[in-house]
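> Next input, structure requested:
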Amino acid sequence: MVQLNSGDKMLIFDEVQMVWEPLQEAYFEEARIYRWKVETNSAFRFFMQQVPVAMTSTNSGWEGVLETPFESGFIQFKMLFDNHETVIETYCYSDSRKMTEQQYTLLLEELLEESQVCFQKSGLASHVSGTGYTKDYSLLQWSYIESSIYQLRNIFRHIAHQPLRSLKREELLMRREKVTHATPRSVSWVERYGQSYGATPNKLPSHIQSTKANESFDLYENRLLLKNILDLEELLNVYKTVKDDEIQKKAADYLNWIAHWKNVEFLHGITAHKGTVAITQVFRKHPHYRLWYQWFHALYQYNSLSFDLGQKLALKDTFLLYEMWCYLQIIKVLREYRLLNDTTSLFTKKDGFYFLNLAENKESTLLLANGGELTYQKTIQINTSPYYSFTHRMIPDIVLEFRDILYIFDPKYRVAANLPMALGEMHKYRDGVLSRITDQQVVKEVYILTPVENEGSDKKDFYREDFQNRYGMGAFCLKSGESNSIFKKKIAEILEVN
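Reported below is the predicted structural model:
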């Protein structure tokens, strides 16, 4: 990290401690806005990630606000004072309101796992293969790349700084003045072949065979690393062709990283690995090579299925993945209670392959064995039946219907301090959805699903069972990697499962 020079000082305002602190010491979180100022009489320009930051002039210098990227990882700031350039690289941490990176990874894995189980249960005659990715894009795979490629870049930096190497010894015939030290093998060679090169009792031969040790990076682990880089490059070129400007731009940026990685010195002269992949002790124990192997192992998990989300990467935000995960978690509970007869409607077929048929504003319904229904993104408006809305179009995320009564679940990935307001919005479902036949309200209970724990005295009541039973609304903490037993109990209660 380069320190500021010329007495110029960039300050960031810490809203937690309510103090101004140097840029080098500031704690950044993703998707947040920060105030900054700098005192200088010089001509000044300010960049974040090579993009100019807007600013206004003050009596003592310049000030403005900056918004950190919606992704954790390294961020670079560049300041130009007249002709002097200062570059600072710091880290942008994951939003504390979000789930952790481990929870996010588990969310993706559990989403795939339940999809596989439902597909097997569907009994569809499939053309599903496990031979790698197809030309159809994978939302799960792109989400994994987008969320963790900064981690991969950091791992590669550590590897490039101290790559694995070995000493390869080679026997060479050298002019005697270039031989720096004698070895027993050299002495034995002179005694045996020295006369052929002019050796006499008082004179050494003109050439001597000596052992030369050369440092080499041509190891299995480095060859596999290069193969992984080339595979990732090929994959990013696929994503670069999708009809989404943001994904195209990010894929192009990541490809620039790949181009730089391929030109790193220790990879020169190395041929990419071909054939089967083995897990060596290096991949098991080396602190950086192990993380590299694990990253690509996870990538291929999202790459091994030829059915996936059918919306062709139209969705890029984590909160939408969380919604789909919550829906499949409810399906998992229903499956465990043996209430699922047929999961065929979860999938759609195109070009000989099956895709998980979940997309924003696209209704998907499962019929339950006890006569109930579970619907993802159910559309309710003035002309729908058997339920309608007399105000405006409504699309609740998850609707569980049983005995002509609706229970609505609304996943909120980042709700934190807005939980009371988010729950207040649920009244529109309670009051605005009516039966087409009776004109009576049909929504009995509404709940927020969130990965946020029940912290804070002003919010903990929403998670309590007595509060939920009294008011027919509240919140459940639903997180990946956990049993979520309280929520399962609620589903069993609604569906009258013993």
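> alpha carbons only for contacts and neighbour counts from here, please
Noted.
> need the contact list for the closest residue in space to residue 207 that isn't next to it in sequence.
Among residues not flanking residue 207 along the chain, residue 175 sits closest, at 4.4 Å (Cα to Cα, 6 or more residues apart in numbering). Residues in contact with residue 175 (Cα atoms under 8 Å, 6 or more residues apart in numbering) are 206, 207, 208.
> Now render the residues you listed as a markdown table, adding neighbour count and secondary structure.
Formatted as a markdown table, the contacts of residue 175 follow (neighbours: other Cα atoms under 10 Å; DSSP: H, G, I helix; E, B strand; the rest coil):
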| residue | neighbour count | secondary structure |
| --- | --- | --- |
| 206 | 15 | coil |
| 207 | 20 | strand |
| 208 | 23 | strand |
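> Adding distance to residue 7, write these out as a markdown table.
Conversion of these to a markdown table gives the following (distance: Cα to Cα, whole Å):
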| residue | distance to residue 7 |
| --- | --- |
| 206 | 65 |
| 207 | 63 |
| 208 | 62 |
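> for comparison, sequence B:
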Amino acid sequence: MEQPSSGVKFFIKSNEEGWLTIEEAYLREATTYEWKLERDNNPVVLFNGMPLPFVPTETGVKGSIQTPFQSGEVVIEINGSPFNTYIYTDERKMTNEQYEIMLRDILEEAAVCFDFSGLDKGFNTSGRDRALSWTQWSYIKRGFRELTLLFQKINSHPLSVLKQESKMINREKIQQVNASTSLWLERNQGRANQLIPKQIWTSKRQETNDIYENRLVKKHLLELRHLLSLYRDYANGTLKKEADKLRNKVMFWLNHPCLEGVKPHNGQVTITQKLRKHPIYRKWNTWFEKLYKHQKYEIGFDYDLPLKDTFSLYEMWCYMQLIKQARNSGTLTDTSQLYKTTSDGIFLTLAENKESTVKLKNGDTITFQRVFQYRNPDTAAPNTKALYYTFTQRMIPDIVIQHGEKLFIYDPKYRVPGNIGNALGEMHKYRDGIRNIFNDETVVETVYIMTPFQENGEELRYYDNRFHQKYKMGAVKMMPGVPLGGC
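Have a look, this model is predicted:
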């Protein structure tokens, strides 16, 4: 990528190496960078078509840029001149396989915990079969970009065959006389004047896309359009708009030339040699096979969770893993607050500020997103029913285990590696700032950070049990797909 010919210089600030030209900068996904443009006081700077705000400086302008939670090629446009660069995958990012593991673990544990819920609405955890599911919607959103690229390749180079058809055509349109045409002429040529008929029965070979593999593509698109219509009608807010937007794209694909004249497949699907060997059609078919596998998950559909919000899924997964440990130890008694029921079915409700709580033996609890309010203890204590308060600000730890009047706080941090010391420093606000409103004593026994990765070197001490016992805080490794240790 070259700098603009006008002489302006575009720089990106890297935390490791300071200011670098855009050609030298190594951009990583989901990261904030500072940028500056010299020798231009009023530029138009676009990042993937979106304008970047800036403030003037003595030498030009400066601003900040947030790279998307996705790797790949991006375009930075300066005063109408486009320049391509690349955003690299963050090594701290979980793989798609780990993302799927978290979804599966959450939903499987939710189904098992339903037996402890105490709901009496007549639902059967083993017999539910919902066409719509949270995991399926998440899969569609995450995989739609891949599906778009596959369809573009299919549309550019669709599989086709030469098909021979016999029909009557005007004699002036005959381009080649074959044996069958000659025989027909001998039988049907006018005997009196030996004239050639105006229309001749002949066979013609022409290319067609109406073959099994393309019929299967059209069948898949019609089914996906119907599925997205259901999500659009079932959901509301942002999710409704997103489902409608994806549905419109699918409808646009159905009108592409590669599917013109192609009939959708009807009947049992078989895997042909072309589907096995053609890389694009094979990936296309695999995408839809995975789509329908999500129907086996027994969970209601209540909200969406985009890939960029993987940290939210990680928080839920950690919470469900602690519930699983309580269930395995025999202390779990009631999980009814994990669910809500409507006339349409059962929904898992884990969301910010919902304070979803499961009950354990002896009155203990595990709460997701528990809220601790700021209060003045001198005025609130006589009239309040709340046992705890904060004297600084409202606090919402991700996971709180209450044992008697003592609290144990866990804070999942999906992208904390390399910064565990600072993250633990922030945990002091929970340990010191949450108090018993009646006697003003601190109530938080221990605070732990949960992270899918484990640091080496100096920060390894935060994971050591001796550190945990001495300082009542530390880090715990919680990696999807890896057996859990005690925590």
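> In stretch 336-354 of structure 2, which residues are buried?
Buried residues in stretch 336-354 of structure 2, counted by 16 or more other Cα atoms under 10 Å: 336, 337, 338, 339, 346, 347, 348, 349, 350.
> Closest one of the contacts of residue 175 of structure 1 to residue 414 of structure 1?
Residue 414 of structure 1 lies nearest to residue 208 out of the contacts of residue 175 of structure 1, by Cα to Cα, at 73.4 Å.
> Assign residue 186 of structure 1 to helix, strand or coil.
Of the three states, residue 186 of structure 1 takes helix according to DSSP: H, G, I helix; E, B strand; the rest coil.
> As a check, name the ranges of all helices in structure 1.
101-122, 139-161, 184-193, 220-239, 245-262, 281-285, 289-301, 318-336, 419-425, 427-432, 465-471, 485-494 (DSSP state H).
> Mean neighbour count, these: which tops it?
Mean neighbour count (mean count of other Cα atoms under 10 Å) peaks for helix 318-336 among those, with a mean of 20.
> Find me the equivalent region of that helix in structure 2.
Mapped onto structure 2 using TM-score structural alignment, helix 318-336 of structure 1 covers residues 310-328.
> Average offset of the matching stretch relative to structure 1?
Superposed on structure 1, stretch 310-328 of structure 2 shows a mean distance of 1.9 Å to its aligned residues (mean Cα distance after the TM-score superposition for structure 1).
> Which residues does that stretch contact?
Here stretch 310-328 of structure 2 has contacts from 99, 102-103, 105-106, 109-110, 305, 332, 350, 358, 360, 366, 368, 398-399, 411-415, 450, 478, using Cα under 8 Å, 6+ apart.
> just how off-centre is it within its chain?
18 Å (Cα atoms, centre = their mean, to the nearest Å).
> Likewise for stretch 420-439 of structure 1?
So, by Cα atoms, centre = their mean, the centroid of stretch 420-439 of structure 1 is 35 Å from its chain's centroid.
> end-to-end on stretch 430-437 of structure 2?
15 Å (Cα to Cα, to the nearest Å).
> Oops, could you answer that again for stretch 436-451 of structure 1 instead?
35 Å.
> do stretch 272-290 of structure 1 as well
Calculated as Cα to Cα, the first-to-last residue distance of stretch 272-290 of structure 1 is 18 Å.
> now do stretch 3-13 of structure 2
16 Å.
> and the aligned partner of residue 217 of structure 2 in structure 1, how far is that from residue 150 of structure 1?
Alignment note: residue 217 of structure 2 maps to residue 225 in structure 1; criterion TM-score structural alignment. Residue 225 of structure 1 is 17 Å from residue 150 of structure 1, where distance means Cα to Cα.
> Tell me which of the helices of structure 1 sits nearest to residue 47 of structure 1.
helix 245-262 (17.2 Å).
> helices or strands up against that closest one?
Identification of packing neighbours for helix 245-262 of structure 1 by 3 or more Cα pairs under 8 Å, 6 or more residues apart in numbering; DSSP states H and E yields helix 220-239.
> Now for residue 276 of structure 2: which residues touch it?
By Cα under 8 Å, 6+ apart, the neighbours of residue 276 of structure 2 are residue 282.
> how about 10 Å then?
Residue 276 of structure 2 makes contacts with 282, 283, 285, as judged by Cα atoms under 10 Å, 6 or more residues apart in numbering.
> The second one -> structure 1?
The one in question is residue 283 of structure 2. Checking TM-score structural alignment: residue 283 of structure 2 goes with residue 291.
> so who does that match touch?
151, 152, 155, 156, 283, 284, 285, 297.
> Same list (those) but as a markdown table, adding distance to residue 318 of structure 1.
Listed next are the contacts of residue 291 of structure 1 as a markdown table, based on distance: Cα to Cα, whole Å:
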| residue | distance to residue 318 of structure 1 |
| --- | --- |
| 151 | 18 |
| 152 | 19 |
| 155 | 24 |
| 156 | 26 |
| 283 | 30 |
| 284 | 31 |
| 285 | 32 |
| 297 | 21 |
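> Please look at residue 411 of structure 1 and residue 450 and confirm they touch.
Yes: the pair residue 411 of structure 1 / residue 450 is scored as a contact, 5.9 Å apart, by Cα atoms under 10 Å.
> shared neighbours of those two, which are they?
In contact with both residue 411 of structure 1 and residue 450: 319, 322, 323, 326, 475, 476, 477, 478, using Cα under 10 Å, 6+ apart.
> would you list those residues in CSV and tack on distance to residue 22 of structure 1?
Output for these, formatted as CSV (distance: Cα to Cα, whole Å):
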residue, distance to residue 22 of structure 1
319, 33
322, 36
323, 39
326, 42
475, 40
476, 40
477, 38
478, 38
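> so which of these comes closest to residue 132 of structure 1?
Using Cα to Cα, these come closest to residue 132 of structure 1 at residue 322, 25.2 Å.
> ok, which stretches of the stretch 301-450 of structure 1 are strands?
347-350, 353-356, 364-367, 373-376, 387-389, 398-402, 405-411, 433-435, 443-450 (DSSP state E, counting those that start in this stretch).
> in structure 2, what residues pair with the first one?
In the comparison with structure 2, strand 347-350 of structure 1 aligns to the range 339-342 (TM-score structural alignment).
> go on, the third one?
Alignment of strand 364-367 of structure 1 against structure 2: residues 356-359, by TM-score structural alignment.
> Need the helices of structure 1 in CSV (columns: distance to residue 88 of structure 1).
As requested, the helices of structure 1 are arranged in CSV below (distance: least, Cα to Cα, whole Å):
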stretch, distance to residue 88 of structure 1
helix 101-122, 25
helix 139-161, 16
helix 184-193, 54
helix 220-239, 27
helix 245-262, 19
helix 281-285, 32
helix 289-301, 26
helix 318-336, 29
helix 419-425, 37
helix 427-432, 48
helix 465-471, 50
helix 485-494, 46
